[in-house]
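>>> sequence-free structure coming up:
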């Protein structure tokens, strides 16, 4: 299984360093580490980690996957993030927003 998350936000772009899916206490999780490069000139790159919970949600009677978790960075920032599946084509990249 190859898992990769490349995120592009208003403030930064990030690439996957490591993504490891695991089963922990009956719950699917994704251990994810990344390197991000801020779009603001003069701000240095940083690394971060997130442990995503992976769950199935129902949206307008359609089931979708959701990744949610807390992130921590080497800049000592932290917060929460949630990604929800919007594409159901399984033989290509899966898109979340």
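Here it is on my side, so go on. These numbers were taken from a predicted model, which means no experiment stands behind them.
>>> CA only for contacts and neighbour counts going forward, please
Noted.
>>> isn't residue 52 right next to residue 29, touching?
Yes - proximity of residue 52 to residue 29 meets the contact threshold set by C-alpha atoms under 8 Å, at 5.5 Å.
>>> hold the first one in mind and look at this next one:
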């Protein structure tokens, strides 16, 4: 059995498997990660196809890339930096969905 170190694979730096926030995988990313896990575990039928590059895309114009980066920075980077400067966490002021311990069996 081997491990999965996505940093070593070019497919991980392709933006298409990542969601808009650039932190979480989207449907394509989750499918690729599941296939990588199956391959690492040596499951029957698993191949290294998860690591193959996605089909080439036309490179977006500079203006489109800059606009997308600025939108991302405004939605995710600036709030994150603000929380760090204020020594706050994104979980501050939130309560648990189920704050009381309850049985799963009813």
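Right, received. Where do you want to start? If you're wondering where the values come from, they're calculated on a predicted model, not measured in any experiment.
>>> TM-score of the superposed pair?
TM-score of the superposed chains, computed with TM-score structural alignment, normalised by the length of structure 1, equals 0.25; 42 aligned residues with a C-alpha RMSD of 4.2 Å.
>>> Which residues are in contact with residue 47 of structure 1?
Contact analysis of residue 47 of structure 1 by C-alpha atoms under 8 Å, 6 or more residues apart in numbering lists 33, 34, 35, 36, 73, 74.
>>> if I look at residue 56 of structure 1, how far off is residue 22 of structure 1?
16 Å (C-alpha to C-alpha, to the nearest Å).
>>> again, but for residue 8 of structure 1
25 Å.
>>> With residue 48 of structure 1 instead?
Separation of residue 48 of structure 1 from residue 22 of structure 1 (C-alpha to C-alpha): 19 Å.
>>> Check residue 62 of structure 1 too.
From residue 62 of structure 1 to residue 22 of structure 1 the distance is 25 Å (C-alpha to C-alpha).
>>> if you count what's nearby, which of these two comes out ahead?
Each of residue 62 of structure 1 and residue 22 has its neighbours counted (other C-alpha atoms under 10 Å); residue 22 has more, 14 against 7.
>>> contacting residues around stretch 51-60 of structure 1?
Stretch 51-60 of structure 1 is contacted from outside by 27-32, 63-71, using C-alpha under 8 Å, 6+ apart.
>>> Out of the residues you listed, which sit inside strands?
Counted as lying in strands by DSSP state E, out of these, are 27-32, 63-71.
>>> Can you flag the buried ones in the residues you listed?
29, 30, 32, 64, 65, 66, 67, 68, 69, 71 (16 or more other C-alpha atoms under 10 Å).
>>> Surely the last one is in contact with residue 33?
No - with contact defined as C-alpha under 8 Å, residue 71 of structure 1 does not count as touching residue 33 (9.3 Å).
>>> Going by secondary structure, residue 47 of structure 1 is in what exactly?
Taking DSSP states H and E as the definition, residue 47 of structure 1 sits inside strand 46-59.
>>> from the contacts of stretch 51-60 of structure 1, which is closest to residue 82 of structure 1?
Among the contacts of stretch 51-60 of structure 1, residue 68 lies closest to residue 82 of structure 1 (C-alpha to C-alpha), at 4.2 Å.
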